[in-house]
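Engineer: Predicted coordinates and the sequence they were generated for:
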Amino acid sequence: MNSANPDQPRIVIASRESRLAMWQAEHIRGRLLELYPQLEVDILGMTTRGDQILDRPLSEIGGKGLFIKELEVAMQSGRADLAVHSMKDLPMELPEGFVLAAVSERANPCDAFVSNHYVALDDLPAGAVIGTSSLRREATLRARYPQLAIKGLRGNLDTRLRKLDAGEYDAIILAAAGLVRLGLADRIKSVLAPEQSLPAPGQGVLGIEVPSGRADLIALVEPLNDLATAHCVRAERAFSRALGGSCQLPLAAYAVLESGQLRLRGFVATADGRRSVAGERRGVPDEAESVGYRLAQTLRADGADVILRELAAGQ
């Protein structure tokens, strides 16, 4: 651990500087201090390329990995020991030298409908402008509400809300968990059930990334790992990985534990939402990755391969 004084252990958490990212880092800091009162825990706030480039969709500029590269460099250089991420922003393949050491208990995994004038998606009139940064959400909206105008929405959570309040959008779709974490639950007009908008892999979950060679850190954060959530996230991420999942792909995956079984639902779609292939698979939690892989293979056999080829050709 980063420590000039071996009698006073100290670790540094790398985090993006957005208000939500800092909340997440502070939350993990608090959990660590509960477990280890003698520990000194500092937070290194950083601005990433993903935070700087706001005039283009993420799918055009390199994906969600842009939000974590600088944090990984800080860990590699010894300026930080671990990084806290929103799991839905963590690429499906971590770079060599890093591991996902723990995931938090899942908060609300659902999408939230936010508007100053309307209560629900069904209330929006034809031509209403709705904002999202997610190809997954865009495909879902275009499939179910073709009469709406979908407009890209970048920036941190506060920036997105400001754009809504400035009248640039009639409504926006955000992750419910982020709004609740920042005390903004009153901005949620309605929550979209998974049947309305299937969540992204890892949505509502925090992940702790550490250098793979740091057995001391892996052991330190192990008590923060929520086993039930970890099973679900492994299935979701295995499904996404098997389909080449990235933010360039309209893909959803959501797993729950029901009566001792893991139930995974997933879909892949064209960006315009006109075609999609969906399915579900059940299995035992200890074989979560196999459940995800098998569902991906089922969807490929049902036509997802055609969609994936078209999406790849269009990039």
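Structural biologist: Right, received. Where do you want to start? Numbers count the residues shown, from 1 in each chain.
Engineer: okay, CA-based contacts and neighbour counts for the rest of this
Structural biologist: OK.
Engineer: now the helices for the stretch 1-150 of the chain?
Structural biologist: 19-35, 49-52, 58-61, 69-76, 135-144 (DSSP state H, counting those that start in this stretch).
Engineer: Just the buried residues of the fourth one, please?
Structural biologist: For helix 69-76, burial by neighbour count (16 or more other CA atoms under 10 Å) applies to 70-72, 74-76.
Engineer: and what of the third one?
Structural biologist: When burial is assessed from 16+ other CA under 10 Å, helix 58-61 yields the following buried residues: 58-59, 61.
Engineer: out of those residues, which one sits closest to Arg187?
Structural biologist: Distance to Arg187 across those (CA to CA) is lowest for Leu58, with 24.8 Å.
Engineer: residues in contact with the closest one?
Structural biologist: Counting by CA atoms under 8 Å, 6 or more residues apart in numbering, Leu58 makes contact with 50, 64, 133, 247-248.
Engineer: Please tell me how far it sits from Val210.
Structural biologist: Computed with CA to CA, to the nearest Å, the distance linking Leu58 and Val210 is 25 Å.
Engineer: Then Glu289?
Structural biologist: Going from Glu289 to Val210 by CA to CA gives 21 Å.
Engineer: Neighbour count: those two, which is higher?
Structural biologist: Remark: of Glu289 and Val210, Val210 carries more neighbours, 26 against 20, as counted by other CA atoms under 10 Å.
Engineer: Can you verify my assumption that the more buried one contacts Ile218?
Structural biologist: Yes - at 7.1 Å, Val210 and Ile218 qualify as touching, with contact defined as CA atoms under 8 Å.
Engineer: Give the residues shared as contacts by the two.
Structural biologist: Common neighbours of Val210 and Ile218 (CA under 8 Å, 6+ apart) are Ala101.
Engineer: A further structure is provided below for comparison with the first:
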Amino acid sequence: MTSLSLTIATRESQLALWQARHVQQLLQNLGHQASLLGMTTRGDQILDRTLSKVGGKGLFVKELETALETGAADLAVHSLKDVPMELPEGFALAAVLEREDPRDAWVSNRYARLDDVPQGAVVGTSSLRRQVLLKALRPDLDIQPLRGNVNTRLRKLDDGQYDGIVLAAAGLKRLDMHDRIRHEFDTDTMLPAAGQGALGIEIRADRQDLMALFASMADARSWRAVTAERAVSRCMGGSCSMPLAAHGQWQGDTLHLRAAWGDELQPDAPLVRTAASAQVTDLASADALGQQVAQLLQAAGAKQR
């Protein structure tokens, strides 16, 4: 393939820039040139309210998609858990890269594990998913909102505003902040969000040249797993305003997909949990498994939006 000169649209947080530079290096390894176009999104600007109250996860990607649409950039790199389940018309997911650790991480300067935290302790997260899962584990906790990039959240913890916070393990590891992780929750305890730990590359749907290029960078098993997870969320009408978890784990060629749903109007109500397994050999069969799990959730009492 002829060497290309590409522009990567990215948010300007430390983690987003790491992700964009990671893709930049992968492109350079293939003999292509890539530069970064740093952008500030509305999701980065609005920090005094939870995402569920100001427009959802799409606030992190709209400006980047505008750059793709106008030709200012050729591709955008996203944390997949921040990407809406339905891309706007004219855009496509060109690749999902090999997944990092999908688990949630417990971060605290005082307590080694969630079990060590006293009654009434203040724990920070703005994720409705994490809120309902934490409440299921420890209904005595005082769960308080926590917005901002990774460094901002850690600073608020260090300033004493929280006894502990919950962050994605992948982000801390990518930023070489392994030492801040006191404990990694197993997925039975804290089921991850759809796409957590995975990076996705978004392009304009008419850029077939880039579709072919990124096919060589994609990790097939990661892509199939997150496709199944995102199908659960899509079928449930999921967004950051719905407490929903979905996570797929491989057992040979079989994908075991688990999901959990909570009622945002009754956060103390029991979680609805379900799971299914299937031979997953392509994106279509992954999507079908996700739809099956969504149907099982609804049959068990989960409400579709």
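Structural biologist: Sure, I can see it. In this text the structure is predicted, and so the values were computed from the model without any measurement.
Engineer: circling back: I'd like the helices of the stretch 1-150 of structure 1 as TSV, with distance to Leu82 of structure 1 appended.
Structural biologist: Shown next, in TSV, are the helices of the stretch 1-150 of structure 1 (distance: least, CA to CA, whole Å):
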stretch	distance to Leu82 of structure 1
helix 19-35	10
helix 49-52	19
helix 58-61	24
helix 69-76	7
helix 135-144	29
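Engineer: host element of Thr227 of structure 2?
Structural biologist: Here Thr227 of structure 2, judged by DSSP states H and E, is contained in helix 220-236.
Engineer: what range in structure 1 does that helix sit on?
Structural biologist: Per TM-score structural alignment, the counterpart of helix 220-236 of structure 2 in structure 1 is residues 227-243.
Engineer: got the buried residues for stretch 121-134 of structure 1?
Structural biologist: The neighbour-count check on stretch 121-134 of structure 1 (16+ other CA under 10 Å) flags 121, 124, 129-134 as buried.
Engineer: Which residue in structure 2 aligns with Leu94 of structure 1?
Structural biologist: Using TM-score structural alignment, the equivalent of Leu94 of structure 1 in structure 2 is Leu87.
Engineer: and if you look at Arg19 of structure 1?
Structural biologist: Using TM-score structural alignment, Arg19 of structure 1 lines up with Gln14 in structure 2.
Engineer: next one: Asp81 of structure 1
Structural biologist: Structural alignment (TM-score structural alignment) places Asp81 of structure 1 against Asp74 in structure 2.
Engineer: quick one: its match and Met39 of structure 2, what's the gap?
Structural biologist: Distance, Asp74 of structure 2 to Met39 of structure 2, using CA to CA: 14 Å.
Engineer: so what's in contact with those two at the same time?
Structural biologist: What both Asp74 of structure 2 and Met39 touch, as defined by CA under 8 Å, 6+ apart, is the set Ala9.
Engineer: ok but Gly178 of structure 1 is inside a helix, no?
Structural biologist: Yes - counting by DSSP: H, G, I helix; E, B strand; the rest coil, Gly178 of structure 1 falls inside a helix.
Engineer: OK, contacts around the counterpart of it in structure 2?
Structural biologist: Applying TM-score structural alignment, one finds that Gly178 of structure 1 aligns to Gly171 in structure 2. Contact analysis of Gly171 of structure 2 by CA under 8 Å, 6+ apart lists 15, 150, 197.
Engineer: now for the last one: what does it line up with in structure 1?
Structural biologist: By that I understand Gly197 of structure 2. In structure 1, the residue paired with Gly197 of structure 2 is Gly204, using TM-score structural alignment.
Engineer: now do Ala286 of structure 2
Structural biologist: In structure 1, the residue matched to Ala286 of structure 2 (TM-score structural alignment) is Ala288.
Engineer: is it true that that match touches Cys232?
Structural biologist: Yes - taking CA under 8 Å as the definition, Ala288 of structure 1 is a contact partner of Cys232 at 6.9 Å.
Engineer: list residues touching both of those two?
Structural biologist: By CA under 8 Å, 6+ apart, Ala288 of structure 1 and Cys232 have these common neighbours: Leu262.
Engineer: Please, where are all the strands along the stretch 151-300 of structure 2?
Structural biologist: Assigned by DSSP state E, counting those that start in this stretch, the stretch 151-300 of structure 2 shows strands spanning 164-168, 183-184, 199-204, 244-251, 254-261, 272-279.
Engineer: Can you add distance to Gly301 of structure 2 and give the ones you listed back as TSV?
Structural biologist: Putting the strands of the stretch 151-300 of structure 2 into TSV (distance: least, CA to CA, whole Å) gives the following:
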stretch	distance to Gly301 of structure 2
strand 164-168	28
strand 183-184	30
strand 199-204	32
strand 244-251	13
strand 254-261	9
strand 272-279	7
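Engineer: rewinding a little: compare the helices of the stretch 1-150 of structure 1 and give me the one nearest Ile13 of structure 1.
Structural biologist: Of all the helices of the stretch 1-150 of structure 1, the one in closest proximity to Ile13 of structure 1, counting by CA to CA, is helix 19-35 (6.9 Å).
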